[in-house]
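Visitor: with the sequence up front, the predicted model follows.
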Amino acid sequence: MDRHKKDFLPREDLEAIQLKRLKETVERVYHLVPFYRQKFDEVGLKPKHIKSLDDLKNLPFTTKQDLRDHYPFGLFAAPLDQIIRIHSSSGTTGKPTVVGYTENDLKVWTEVMYRTFKMAGVGPGDVVHNAYGYGLFTGGLGFHYGAEAVGAAVVPSSVGFTKRQLMLLKDFGATILCSTPSYALHLAEVAKEEGYDPPKDFLLRAGFFGAEPASEGLRQAVAEAWGIKYFECYGLSEIIGPGVAASCPEGELHIFEDHFIPEIINPETGEVLPEGEEGELVFTTVSKQGLPIIRYRTKDIASLYKAPCKCGRTILRMGRILGRTDDMLIVSGVNVFPSQVEHVLTQVEGLTPNYVIVVDKRGVLDVLEVWVEVDERVFTGDIGSLENLKRKLEEELANALFLRARVKLVEPKTLERSMGKAKRVVDRRELKDIA
């Protein structure tokens, strides 16, 4: 069976694979990972108690903090002489999370990325320009091996050196672009500055974008800037890297659930929520050997749907990531997700998708500011036009957020650009609390 045909299995066949693999994984972690053995014993669970997929809800959760507490290799279920690759997160908010891969794990990773590229019909003759970072970050190598597996030629450009990347995109005739959505927009912006005429001067037909949240407006902006079909790729280093889920030609995100069983839970109570309800996304890996993870709390807010997709795939569909429980800002008692702000910005003509959300304190009151770059075609120095644009945006934000936000319009190309994940939020309240 071609690997991507697993996406079309009858539901009962898929669930039989899941249950078999779940039982094997629970056995593995119980006997090889002291952390899980203790967790299971605390609630009186043994591997033999897992008799159906419904029993998954009885297993304990795993969090990022658990990984940090057992840094570096405490949650590995394979000895180091079987680990052939190690990646880790940046560790900007504490100890980095470390992930290890056995030879079989790398085969699984390559398979799900193979299936990701197959969704866009990528194959021999395609040139994949991979502008994700190589190194400890899982993005670059994940896309690299998946593209090679489908028979495409890979240009491992990594991040940075934007002008050189544009030269390679054009001269090598790249047909597929892989990058964060914010960097794809930055590439298009610099292309115009350098005298290129995107998309006419390039052969790109599709792109795979991920590693950061993207509103519908941002996705449209990337697609239009390059004249391409936008494919989303969702992943977490702790689960496998990129390749946990990917979008099909219909624009629906599909989870490769024969390897990663998803659940949606109430983030407050941990209760499993019904199909279609929004909540925190949880994953259990059922084919990994090096670092199998039980019920990992991603902190991403999404929803799940079982109905088959128009593309014919039977694997679960996942709603767009609405935000993260830890990205949510509470401003004057109101919950605000950066994705909500981004969506509004992309619906107002005359603005670019380059923005920063700044939260500050004035006395005891929270103040929300949105700094956003104005489109070059609008930034003509006409004060009246800019005031009208500012007023319109403040009204739209108030309607969407139920909160007043101050808007600061800034000149084009003045906000800092990111080669990787874009930094969208500056919370100055934290600095004042420390002081």
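Guide: Great, that's in hand.

Visitor: from now on I want contacts and neighbour counts done on CA atoms only, so please keep to that.
Guide: Fine.

Visitor: wait, doesn't Y230 sit right on G210?
Guide: No - here Y230 does not reach G210: they are 10.5 Å apart, not a contact under CA atoms under 8 Å.

Visitor: neighbour count winner among these two?
Guide: Using other CA atoms under 10 Å, the more surrounded residue of Y230 and G210 is Y230, with 25 against 21.

Visitor: if I pick that one, what's in contact with it?
Guide: Going by CA atoms under 8 Å, 6 or more residues apart in numbering, Y230 touches A206, G207, F208, F209, R219, Q220, V222, A223.

Visitor: one more to weigh against that first structure:
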Amino acid sequence: MKYFNEYAETMSRDEIRNIQSQKLCRLVKYVYTNVPHYREKMQKIGLLPGDIKSVDDLKLLPFTYKQDLRDTYPFGMFAAPMEQIVRIHASSGTTGKQTVVGYTAHDIDMWAECLARALTSAGVTRGDIVQIAYGYGLFTGGLGIHYGCEKIGASVIPISGGNTKRQIQTMVDFGTTVLACTPSYCLYIAETMAEMGIKPEDTKLRLGIFGAEPWSEQMRADIERSLGIKAIDIYGLSEVMGPGVACECEAQDGMHIQEDNFIAEIIDPDTGEVLPEGSTGEIVFTTLSKEGLPLIRYCTHDISQLVTERCSCGRTTARMKKVTGRSDDMLIIRGVNVFPSQIEGVLLEVAGTTPNYQIIVNRVDNMDVLEVQVEMNPSIFSDEVKEVENVEQKIRARLDTVLGINAKVRMVEPKTLVRSEGKVKRVIDNRRI
């Protein structure tokens, strides 16, 4: 099956625009009536719901930030009464109050529909056995993928994260064909499989659905090579819906956005100015169909690009390119903007390293110092010290070129850096301590 909902996935751009305009007008009236926070924001700038007549007027509306959700914690941004809220999730953020998300029964159905479209575009069918190693619970990843797979009719193994050897044994014994987890955890699974003496051909795995953290094309290549699968990028965030806001199709040429349910914009994160198509900037989403927690112009802090030309798969929905980093996770080192994904890309280009690394930033004598700790591949760990030094020099020279600043590179023994069964923490910025 090429499409799950052919009409929604192949509408003309004019049809998409008309649907978005109609839904946007309804949305603005809905939040103005039901969410005091939005009503106050709009009144403050002298904007009334009737002023919004089409998607052209989207730019008139105020942005929404994660802090707005924290300021109204826990349920102050909900637009539906609690007796209509059938599910509550919360973000896995590590700073400040968690952000709480509420779903009506309609929202859950819409979410499952979005996931079914996304997973179908990636190549998942009702004949697949999908092992979901995303976390379940308050995190949206596990249950989100779960409902989408069930809507397609695929068999689901709701194993959740952790217990990696059990994950692998289950994969082998149950004949798992699709693995869904974070890309960093997938690499850890591949590494553990090799230690257990299990080869990719010992499994029936053919496809991976990976998201919840930025990952590079080099990491994709490493995953596909290590497990002999096709690696698909899926995008979402709890506040907007969860996974399935956008997802790559089998062409792997950008993630298709479910545009009848979401409007995407690219803005300059410093000025808020909407940027033209093809520009790199912060992606902003407006939810068009949600009842429980509708959001207007939600700033994601994710850095990406948008394109609208028809994909080779036949879908006409806009695509967002791979997230290259986050505007709020961006490191400023001696005045230079540095994204961890840039460093990861360099490391995966250089032979003799593994995809496991740690970025440490210190301030010494009022000077920022960037150190990158890189795990050696076992093959060079046993070689001469000179060979290790050569790899260090190659990485250092390449980082100098890519980043435009000097970085200290330190090779460490295999398996010495902390592994993760969820989102991996790559950066330790000691300047904030």
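Guide: That came in fine, so what should we check first? Computed from a prediction, not measured in an experiment: that's the story for all the values here.

Visitor: neighbour count added to the contacts of Y230 of structure 1, as a markdown table?
Guide: A markdown table is the format used below for these (neighbours: other CA atoms under 10 Å):
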| residue | neighbour count |
| --- | --- |
| A206 | 22 |
| G207 | 27 |
| F208 | 24 |
| F209 | 26 |
| R219 | 21 |
| Q220 | 16 |
| V222 | 24 |
| A223 | 21 |
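
Visitor: still on that earlier bit, give me the common contacts of Y230 and G210 of structure 1.
Guide: By CA under 8 Å, 6+ apart, no residue touches both Y230 of structure 1 and G210.

Visitor: which part of structure 2 lines up with the lengthiest strand in structure 1?
Guide: As assigned by DSSP state E, the longest strand anywhere in structure 1 is strand 351-362. Matched against structure 2 by TM-score structural alignment, strand 351-362 of structure 1 falls on residues 353-364.

Visitor: check the mean deviation of the matching stretch from structure 1.
Guide: Taken against structure 1, stretch 353-364 of structure 2 registers an average deviation of 0.7 Å after superposition, with mean CA distance after the TM-score superposition for structure 1.

Visitor: which other residues reach the longest strand of structure 1?
Guide: Against strand 351-362 of structure 1 from outside (CA under 8 Å, 6+ apart): 218, 221, 331, 338, 342, 345-346, 366-375, 415, 423-429.

Visitor: do the same with stretch 188-202 of structure 2
Guide: Residues outside stretch 188-202 of structure 2 that contact it (CA under 8 Å, 6+ apart): T164, K165, I168, V172, I223, S226, L227, G228, R419, S420, E421.

Visitor: closest to I405 of structure 2 among the residues you listed?
Guide: Checking these against I405 of structure 2 by CA to CA gives R419 as the nearest, at 27.8 Å.

Visitor: which position in structure 1 aligns with the closest one?
Guide: Using TM-score structural alignment, the partner of R419 of structure 2 in structure 1 is R417.

Visitor: I'd assumed that match was in a helix, is it?
Guide: No - read with DSSP: H, G, I helix; E, B strand; the rest coil, R417 of structure 1 is coil and lies in no helix.

Visitor: from A211 of structure 1, how far out is it?
Guide: Between R417 of structure 1 and A211 of structure 1 the distance, using CA to CA, to the nearest Å, works out to 15 Å.

Visitor: before we move on, the earlier item: residues in contact with the match of R419 of structure 2?
Guide: Contact analysis of R417 of structure 1 by CA under 8 Å, 6+ apart lists Y183, H186.

Visitor: repeat that for I266 of structure 2.
Guide: With CA under 8 Å, 6+ apart, I266 of structure 2 has these contacts: 274-277, 279-284, 304-306.

Visitor: leaving out the residues flanking it, which one is nearest to it?
Guide: I283 (4.6 Å; CA to CA, 6 or more residues apart in numbering).
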